[in-house]
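*Asks:* Sequence and predicted structure below; questions after.
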Amino acid sequence: MPKSHQNKQTDQSKIRRQEPIHHSSRAGPPRSSPRASPPSPASAADRVPAIPPPQLFTTAALRRAWLAVKRSGGGFGVDGMTIQKFEADLAEELSMLRQQLITGDYQPQPIRRIMVPKPNGGLRPLALWALRDRIAQRAIYDIIAPSFEAGFLPCSMGFRPGLGVQDAVQRLQTLRDQNLRWVVDADIQDCFDSFDPERLLGLVAAKVDDPLLLRYVERWLAARIFNTADGIPKKAGASQGSVLSPLLANIYLHQIDLALTEQSLAVVRYADDLVICCRRKGEAQHALVALHDALRRWGLQLSEKKTQLVHFDQGFTWLGYFFIRNECYQV
């Protein structure tokens, strides 16, 4: 994930039983049969309208985007442009980027991919975008994110304003204390790299009316990644490392949230880490089948090695915490 779970955790090594949170992960959308097609168009209030480019990409907006990217740090892309070099000629660099964005001439640069260690072992791929591309992505994130945030379900807690790992952990403890002690602990295989770009763009277009914004999202999804394992360039899609990838992941996986909560399943999802809590083992087995079906409809699949059906009495680890019976420990 773009940020480690550890950055969001408290210094407590043990979390005791929490007071119930006063919302339910069972809240869902209007009743309808789950389908693997984009949702109905959003209401006008929730949509991103078409806006003249000079008003979309103002100097102030790009400066805010630059400051956000600067705070986040990160490595340089294929052009070798570092934060220090960019800042040395900031006004000119932002002016050139703004002109390209306004005229439609903006094109993302190829992406450099590196492998970074996972907290629990193994390696994950990370796409390193050019600094100017990250600034453009952040500017567009600031424009479109509020419209999507308004529609996300309470069960989605990863990379969302005001929410974090602690909220997901507390929600899971609340479900446990409601005697939902059978758990589908699910791992989506190669999640960020497996999103269908065309369907993802369709989901974005369901709430974004501005053609220029959609054109740039499409270009980012189609940007080329080099240094891949087999030496063959591939399309970026929603690969981890993009400023937009957490939002795009939540947009895509929102369809899974809808499919599961429409069946009154108690879901907690932190980006691509997902659990479903049930009262009985048979219900958990049914939930696992429902999850398989929902993922398949959207071109995703579970990692059979990392997905398990488990009871709180047996213990399991999720988001860097070990849950055992009525206790929870940071690991």
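*Replies:* Looks like it arrived, so ask away. These numbers come from a predicted model, not from an experiment.

*Asks:* For the rest of this, base every contact and every neighbour count on C-alpha atoms.
*Replies:* OK.

*Asks:* Strands along the stretch 151-300 of the chain, start to end?
*Replies:* 182-187, 224-226, 234-235, 266-270, 273-278 (DSSP state E, counting those that start in this stretch).

*Asks:* List of residues touching the fourth one?
*Replies:* Translated: strand 266-270. When contacts are defined by C-alpha atoms under 8 Å, 6 or more residues apart in numbering, strand 266-270 is touched by residues 25-26, 155-159, 165, 168, 171-172, 175, 257, 260-261, 274-278.

*Asks:* how distant is that strand from the center of its chain?
*Replies:* Mean C-alpha position of strand 266-270 versus that of the full chain (C-alpha atoms, centre = their mean, to the nearest Å) differs by 13 Å.

*Asks:* Count residues in the vicinity of F152, would you?
*Replies:* Residues near F152, counting by other C-alpha atoms under 10 Å, number 20.

*Asks:* do E149 as well
*Replies:* 15.

*Asks:* buried residues in stretch 60-75?
*Replies:* Of all the residues in stretch 60-75, those buried under the rule 16 or more other C-alpha atoms under 10 Å are 61-66, 69-70.

*Asks:* ok, structure two:
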Amino acid sequence: MSINDAQGQVIATASQGSEQYSPEQLCGAEVDTAVSGRTKAEVPLTIETVTERANMMLAYQRVVENKGAAGVDNLSVQALKPWLKENWASIKSALMAGDYLPRAIRKMDIPKPDGGVRTLGIPTVADRLIQQAIAQKLSPVVDPTFSNSSYGFRPGRNAWQAVRQAQVYMHSGKRWVVDMDLEKFFDRVDHDILMSRIARRVKDIRLLKLIRRYLEAESVDRNKERVKRVRGMAQGGPLSPLLSNILLDELDKELERRGHAFCRYADDCNIYVSSRKAGEHLLKDISEYLTETLGLTINDKKSAVARPWERKFLGYSVTRHKYVRLKVADSSVARLKDKLRSLTTGHSSASVKVIINKLRPVLRGWVSYFRYTEVKGVLEELDSWTNRKLRCLLWRQWKRTGTRA
């Protein structure tokens, strides 16, 4: 079956009678909000605005720039343009009618630095295009309402700003941190709760239905087994970071209401307090709030109330001085070495020049991320370590019969 035939079957199936959602299923508990008229302050967001030509062109450009692997249909980013010329009219028609069915998501497991596995969900490039188009229109509506203490996946904000703000809190005397780790956040998201928050700003039932379908899209693993998602959302789609911020903004607002000093980057949240006792009470209270309000759980093994210099935040650690200085966390150096080791091991036939060209962008990105810290000593040690690895590579090549002079 060709790719075109496969997509045609999806569209045909959708138009023949897709699953029916009640308003309660679409929007969670807040049905009235979803179907009520929008307020004066809100920007209208509909399928029509999402599929405007200018928005779709921008979405296409970003999907192509981000590259990425093919989804379950094996359609590559490079093949997207001619494919859209043949199929976009029928896809847009299905979107307008509220009948479009996303394709299944390809599961991909990647190792985590702590030894675990992170499961990514790779949508097809066509679905990445649609998700990107939704995100581009939804973000300007919701982002201005987000907390100033939220830094992840937001325009004009980054991890460095979060770390610097954390440093400010420590300088103000808040020398205890509540380091909160959410238990499998992306796997535990409650669809009804999330949809109820989205429905506060989105009134187009077709768009709400489409977002819900993306949340519920089947996943396909390497054994071709299909699993329908009843909770959680896939990591890997352009829409997921924005949806996670919409849900966790509820946590931000609760912390603001209580007057706490905190920094959140995606699902990584640190709250700065003045004493261990205050931190322990807060961790208990927020754990109960997350469970009761958002259906989320704190990972007790990874969460802690501690001194900031005993923990790391977004790859950084701090010194134990009156004037807190930022430094590179030891685990960040170890993670970089693991990456460099993987690039210099098992490539005995590659020239040193080729290996160096692979190492250069990794090192450049790492140095750029930590450029504002006291990193000179770390870089000197890394330089020595990397040179030893390259000398070992040269030695192995020299020992091989085929590479001797």
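*Replies:* Cool, got the structure. Predicted model, so just to flag it, every value in this text is computed and none were measured.

*Asks:* Including distance to V217 of the first structure and secondary structure, could the buried residues of stretch 60-75 of the first structure go into TSV?
*Replies:* Formatted as TSV, the buried residues of stretch 60-75 of the first structure follow (distance: C-alpha to C-alpha, whole Å; DSSP: H, G, I helix; E, B strand; the rest coil):
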residue	distance to V217 of the first structure	secondary structure
A61	18	helix
L62	17	helix
R63	20	helix
R64	19	helix
A65	16	helix
W66	18	helix
V69	18	helix
K70	21	helix
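
*Asks:* longest helix in the first structure, by residue count?
*Replies:* Identified as the longest helix of the first structure according to DSSP state H is helix 131-149.

*Asks:* go on, the second structure?
*Replies:* helix 376-399.

*Asks:* elements contacting that one?
*Replies:* Contact partners of helix 376-399 of the second structure among helices and strands, from 3 or more C-alpha pairs under 8 Å, 6 or more residues apart in numbering; DSSP states H and E: helix 330-344, helix 352-369.

*Asks:* Reformat those helices as TSV; add distance to V177 of the second structure and mean neighbour count.
*Replies:* Listed next are those as TSV, based on distance: least, C-alpha to C-alpha, whole Å; neighbours: other C-alpha atoms under 10 Å:
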stretch	distance to V177 of the second structure	mean neighbour count
helix 330-344	19	15
helix 352-369	23	13
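
*Asks:* Output those helices as JSON lines; include the columns distance to W309 of the second structure.
*Replies:* Listed next are those as JSON lines, based on distance: least, C-alpha to C-alpha, whole Å:
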{"stretch": "helix 330-344", "distance to W309 of the second structure": "12"}
{"stretch": "helix 352-369", "distance to W309 of the second structure": "19"}
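
*Asks:* of the ones you listed, which approaches D204 of the second structure most closely?
*Replies:* For D204 of the second structure, the closest of these is helix 352-369, at 40.0 Å, according to C-alpha to C-alpha.

*Asks:* which residues in the first structure does that closest one align to?
*Replies:* On the basis of TM-score structural alignment, helix 352-369 of the second structure is assigned to no residues in the first structure.

*Asks:* ok, residues contacting that helix?
*Replies:* So helix 352-369 of the second structure is contacted by 160, 336, 340, 343-344, 390, 393-394 (C-alpha under 8 Å, 6+ apart).

*Asks:* and the corresponding residue of the first structure for R154 of the second structure, what does it touch?
*Replies:* Using TM-score structural alignment as the criterion, R154 of the second structure maps onto R160 of the first structure. Contact partners of R160 of the first structure, counting by C-alpha under 8 Å, 6+ apart, are E149.

*Asks:* Next: Q109 of the first structure.
*Replies:* Neighbour list for Q109 of the first structure: 78-79, 129-130, 133, 223 [criterion: C-alpha under 8 Å, 6+ apart].

*Asks:* redo that, cut-off 10 Å
*Replies:* Contacts for Q109 of the first structure (C-alpha atoms under 10 Å, 6 or more residues apart in numbering) come out as 77-79, 129-133, 220, 223-225.

*Asks:* got it, and R134 of the first structure?
*Replies:* 65-66, 68-70, 77, 108, 128, 140, 241-244.

*Asks:* about what we covered before: any idea how far the match of R154 of the second structure is from L253 of the first structure?
*Replies:* The gap separating R160 of the first structure from L253 of the first structure is 13 Å, by C-alpha to C-alpha, to the nearest Å.

*Asks:* T317 of the first structure too?
*Replies:* In terms of C-alpha to C-alpha, T317 of the first structure sits 22 Å off from L253 of the first structure.

*Asks:* So which of those two has more stuff around it?
*Replies:* Taking neighbours as other C-alpha under 10 Å, T317 of the first structure and L253 compare with L253 leading, 24 against 14.

*Asks:* Distance check, the aligned partner of that one in the second structure against D109 of the second structure.
*Replies:* With TM-score structural alignment as the matching criterion, the partner of L253 of the first structure in the second structure is L248. Noted for L248 of the second structure: a distance of 25 Å to D109 of the second structure, by C-alpha to C-alpha.

*Asks:* What of L120 of the second structure?
*Replies:* Taking C-alpha to C-alpha, one finds L120 of the second structure at 6 Å from D109 of the second structure.

*Asks:* for R222 of the second structure, same thing?
*Replies:* 10 Å.

*Asks:* Then H260 of the second structure?
*Replies:* From H260 of the second structure to D109 of the second structure the distance is 36 Å (C-alpha to C-alpha).

*Asks:* How about S244 of the second structure?
*Replies:* 20 Å.

*Asks:* Neighbour count for the two, which is higher?
*Replies:* Neighbours per residue (other C-alpha under 10 Å) separate S244 of the second structure from D109, with S244 holding more: 19 against 13.

*Asks:* Reformat the strands of the stretch 151-300 of the first structure as a markdown table; add mean neighbour count.
*Replies:* Listed next are the strands of the stretch 151-300 of the first structure as a markdown table, based on neighbours: other C-alpha atoms under 10 Å:
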| stretch | mean neighbour count |
| --- | --- |
| strand 182-187 | 23 |
| strand 224-226 | 20 |
| strand 234-235 | 16 |
| strand 266-270 | 24 |
| strand 273-278 | 22 |
